[in-house]
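K.L.:
Below is the structure, and that's it, no one-letter string:
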């Protein structure tokens, strides 16, 4: 079992929140989840999307073809329908005009207004998607309650329930009580395990803590900053020192000093910041001081694209700093 759903829209439409809720609902139902995010560096407008792959087996990468699209605006349909499978579906508001038979134009805004909050139309779309996939929505309100205050959480959960009803006649779903039932031939749910849902930077931070890291210094640079943020949130529990330096040069030298003093030390940055760290890397090599650097790559030279990711720095990292000394690039 392997499904790939894309949620897209403009910044400010709730793409991130909706995707996070969908991921948590999938995880609570026992699915393995792997998602990627693509967002622009702006507060409103543009095009953002999250691609969520899930199934009953371990997943280690994203997939190209899409089984479904939850489109919060027309641009999302236009940009991504070319990757949609022949038997896939698109869920969008009825105001979106698209001739493709796979597009299900539903009265999502009407549902949101009936619920009493025009901003919950995305939750109505999520409800329709869950119903189509045959995935239980019993955990939705619990997930929303951790994000919003109680009245807003209830409105979103109600929108999910009402949205699921929009596809009932077509897919013959029933709604016993407040929960979605599993229709015949729907996705079979694996047993719920003790799995957790984390992002890549949290995984790096947890790995550092598990390995005994006691000092982390960095200057904030997207997309590496959340490593520092997560470690800082665990300072008291893990007895780790987290220091925000004035720049990347200071950050790597602090980490080298901590390592020289006997602490397991680490720093993190992105491509432009690592360029500033190169001389410090050579210093660590000359001193034979162990050091871990998380280079969370962003595209482009100089400042590049701060909200995007790629693997363009690999050759640079392998050969950074003059001379020969041992290094491992993972």
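P.N.:
Yes, it's here. The structure presented is a predicted model; accordingly, all values stated were derived computationally and were not measured. Numbering: from 1, shown residues only.
K.L.:
going forward, measure contacts between C-alpha atoms and count neighbours the same way
P.N.:
Will do.
K.L.:
all helices for this protein, in order.
P.N.:
Listed in chain order, the helices of the chain (DSSP state H) span residues 15-28, 74-80, 108-115, 121-133, 140-145, 150-165, 168-171, 200-210, 225-233, 235-238, 248-260, 271-287, 314-319.
K.L.:
and among those, the most buried is which?
P.N.:
Comparing the helices of the chain on average neighbours per residue, with mean count of other C-alpha atoms under 10 Å, the densest one is helix 121-133 at a mean of 27.
K.L.:
Tell me which other helices or strands that one touches.
P.N.:
The contact analysis (3 or more C-alpha pairs under 8 Å, 6 or more residues apart in numbering; DSSP states H and E) places helix 121-133 against helix 15-28, strand 66-71, strand 84-93, helix 108-115, helix 150-165.
K.L.:
So for residue 271, which of these sits nearest?
P.N.:
Taking C-alpha to C-alpha as the measure, the helices and strands packed on helix 121-133 were each checked against residue 271, and helix 15-28 came out nearest at 25.1 Å.
K.L.:
ok so, going back, can you lay out the helices of the chain as JSON lines showing distance to residue 65?
P.N.:
Listed next are the helices of the chain as JSON lines, based on distance: least, C-alpha to C-alpha, whole Å:
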{"stretch": "helix 15-28", "distance to residue 65": "18"}
{"stretch": "helix 74-80", "distance to residue 65": "10"}
{"stretch": "helix 108-115", "distance to residue 65": "25"}
{"stretch": "helix 121-133", "distance to residue 65": "17"}
{"stretch": "helix 140-145", "distance to residue 65": "27"}
{"stretch": "helix 150-165", "distance to residue 65": "24"}
{"stretch": "helix 168-171", "distance to residue 65": "23"}
{"stretch": "helix 200-210", "distance to residue 65": "22"}
{"stretch": "helix 225-233", "distance to residue 65": "29"}
{"stretch": "helix 235-238", "distance to residue 65": "41"}
{"stretch": "helix 248-260", "distance to residue 65": "39"}
{"stretch": "helix 271-287", "distance to residue 65": "30"}
{"stretch": "helix 314-319", "distance to residue 65": "27"}
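K.L.:
okay, pairing it with this:
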């Protein structure tokens, strides 16, 4: 008998190789045709602590993390203690026989007989791969590609540990249903949210990226650095976040499409640079990968508490857009859109993600990059008038942006208030006109706002409102409730500023009950909706313990 999906958790200390086998297993599943959602939970340590790598995999489309565990791979005894209560009724525990466990749900594995020290995690990989129905050949091929070139002896030990584990498991009677085989697996990529953001930026023509490492945004820079030479881009690790954003503004001013990324604490240092981008009308894409705060908070956990921070960051009044991807695919496409908006409206555009989505690997169809054109920075010098006015007053607030050094025109910019030709001024009439000119661009950004995605009946008994990375969990919970006969719909925001009430008020007013679901303690999107539309969402399901919202969490909270 086969099962349609499986949720397996690998747990242990940092340094035990659990991420290694988690990634190899995830890649093997995708290459075998399965859909996956990966959730990573780890402490801010190089060694020790309790870390987990969870893979929810299925033959059908998988969109959300789960709490109930079907297979618990315990690389240490602490993992069993912490997660035993999460095992499903037909679940099993894979653990070393040296732990001395004696129960009906545990598969006691003699790991030291199957592999040498240093290769025990590969033996665990083989055991779990065999149990869920993967072939030894598929995992071995994935493992070889994952490790790349290594010395022959190490490669042989990896293969031996994997083979011994498959042979040992095959000889046991394990009462666990395997995943159904997928015939003719589709060609898909495996990537996480941060990797998709990096690819989206490159597809838009990114030429300069600066950053200071800060979890959970760091892997964007790592991915871009790996492609920099091939794509002709520059990746610069700055001395701090202040330098990072100012480097990006300088590169953008010179004509290089630019991006920075950080988390909340690092963004606090970038805020003055955000206002500089607005005043000088310089395009820049800013990625803020959220984690629990204030201060250092929980550096390796997830949260959605920086919406208001990003919305109001920067002194003065100026337009911006905030995009909040809910899937890996949206990470790619919304990053591309962010570059388009930044170039068109000449200012800061934000992408708001979080640790869960940043680290969550998914199976995605290859992106159609052939039909995506990179942004074209700057204006055509031939279309500019003389004398050139960088900040010329226009009906839509968008002024011609010539790049310095590509024409005979003099390009003047200033961080002080300035005249149309870019020179600083104390003329208060000019000041008022320039404020109004910059704010006019907000009307254009508003006109291009992405409407929220509505799924289900337009007049439901219950409408669940969400944004960002909660998308999959909310959709899954709604689907489960519909299967019980309930009339439930979802309204998901992938752009959270500007909010255009005409795009969603009919949905809110048409529902008998509306509940908002957010990964923060104060219901920040719900508050923003009330401010912009006057609609009060009275019931809120909030999570702020550092863990992602799951379908089970939603269903539990709805019954309270």
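P.N.:
Yep, it's here. What you see is a predicted model; the values in this text were computed from it and never measured.
K.L.:
what TM-score do we get after superposing?
P.N.:
Counting by TM-score structural alignment, normalised by the length of the first structure, the TM-score of this superposition works out to 0.88. Behind it: 317 aligned residues with a C-alpha RMSD of 2.3 Å.
K.L.:
could the helices and strands packed on helix 121-133 of the first structure be laid out in CSV, adding distance to residue 58 of the first structure?
P.N.:
Formatted as CSV, the entries for those read as follows, by distance: least, C-alpha to C-alpha, whole Å:
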stretch, distance to residue 58 of the first structure
helix 15-28, 12
strand 66-71, 18
strand 84-93, 22
helix 108-115, 34
helix 150-165, 28
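K.L.:
how about the ones you listed, which one is nearest residue 325 of the first structure?
P.N.:
Nearest to residue 325 of the first structure among those is helix 15-28; the distance by C-alpha to C-alpha comes to 42.5 Å.
K.L.:
which bit of the second structure covers that closest one?
P.N.:
For helix 15-28 of the first structure, the aligned range in the second structure is residues 18-31, judged by TM-score structural alignment.
K.L.:
go on, stretch 208-219 of the first structure?
P.N.:
Taken onto the second structure by TM-score structural alignment, stretch 208-219 of the first structure occupies residues 201-212 there.
K.L.:
Please list the residues outside that stretch that contact it.
P.N.:
By C-alpha atoms under 8 Å, 6 or more residues apart in numbering, the residues outside stretch 201-212 of the second structure that reach it are 218, 221, 231-241, 244-245, 247-248, 251-252, 256-262, 266, 332, 335-336, 339-340, 369, 372-375.
K.L.:
gap between the two ends of that stretch?
P.N.:
Start to finish, the residues bounding stretch 201-212 of the second structure are 18 Å apart (C-alpha to C-alpha, to the nearest Å).
K.L.:
Not counting sequence-adjacent ones, nearest residue to the counterpart of residue 60 of the second structure in the first structure?
P.N.:
For residue 60 of the second structure, the aligned residue in the first structure is residue 57 (criterion: TM-score structural alignment). Ranked by C-alpha to C-alpha, 6 or more residues apart in numbering and with sequence neighbours excluded, the top spatial neighbour of residue 57 of the first structure is residue 32, at 6.3 Å.
K.L.:
Then residue 268 of the first structure?
P.N.:
Nearest-residue entry for residue 268 of the first structure: residue 294, 4.4 Å, with adjacent residues in sequence omitted and distances by C-alpha to C-alpha, 6+ apart.
K.L.:
Residue 274 of the first structure versus the one you found, what's the distance?
P.N.:
Relative to residue 274 of the first structure, and taking C-alpha to C-alpha, residue 294 of the first structure is found at 9 Å.
K.L.:
With residue 291 of the first structure instead?
P.N.:
Note on residue 291 of the first structure: its distance to residue 274 of the first structure, by C-alpha to C-alpha, is 14 Å.
K.L.:
Same check on residue 138 of the first structure?
P.N.:
Counting by C-alpha to C-alpha, the gap from residue 138 of the first structure to residue 274 of the first structure is 45 Å.
K.L.:
can you count the residues close to residue 479 of the second structure?
P.N.:
18 (other C-alpha atoms under 10 Å).
K.L.:
same thing with residue 32 of the second structure?
P.N.:
Residue neighbour count, defined by other C-alpha under 10 Å, stands at 22 for residue 32 of the second structure.
K.L.:
Spit out the contact partners of it.
P.N.:
Contacts for residue 32 of the second structure were tallied using C-alpha under 8 Å, 6+ apart; they are 134, 138, 182, 185.
K.L.:
Go again with 10 Å.
P.N.:
In this structure, residue 32 of the second structure makes contact with 26, 59, 134-135, 138-139, 181-188, judged by C-alpha atoms under 10 Å, 6 or more residues apart in numbering.
K.L.:
Just name the closest of those residues to residue 18 of the second structure, please.
P.N.:
Nearest to residue 18 of the second structure, judged by C-alpha to C-alpha, of these is residue 26 at 11.9 Å.
K.L.:
How much space separates the closest residue to residue 323 of the second structure other than its chain neighbours from residue 480 of the second structure?
P.N.:
The spatially closest residue to residue 323 of the second structure, leaving aside those adjacent along the chain, is residue 495, at 4.3 Å (C-alpha to C-alpha, 6+ apart). Distance, residue 495 of the second structure to residue 480 of the second structure, using C-alpha to C-alpha: 26 Å.
K.L.:
What of residue 497 of the second structure?
P.N.:
With distances taken as C-alpha to C-alpha, residue 497 of the second structure is found 30 Å from residue 480 of the second structure.
K.L.:
Looking at those two, which one has more neighbours?
P.N.:
When residue 497 of the second structure and residue 480 are compared for neighbours, residue 497 comes out ahead with 22 against 15, by other C-alpha under 10 Å.
K.L.:
Can you verify my assumption that the more buried one contacts residue 320?
P.N.:
Yes - shown here, residue 497 of the second structure and residue 320 form a contact pair, counting by C-alpha atoms under 10 Å, at 7.6 Å.
K.L.:
list residues touching both of these two?
P.N.:
Common neighbours of residue 497 of the second structure and residue 320, counting by C-alpha under 10 Å, 6+ apart, are 311, 350, 445, 446.
K.L.:
Reformat these as CSV; add distance to residue 292 of the second structure and secondary structure.
P.N.:
CSV is the format used below for these (distance: C-alpha to C-alpha, whole Å; DSSP: H, G, I helix; E, B strand; the rest coil):
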residue, distance to residue 292 of the second structure, secondary structure
311, 17, helix
350, 19, strand
445, 30, helix
446, 30, helix
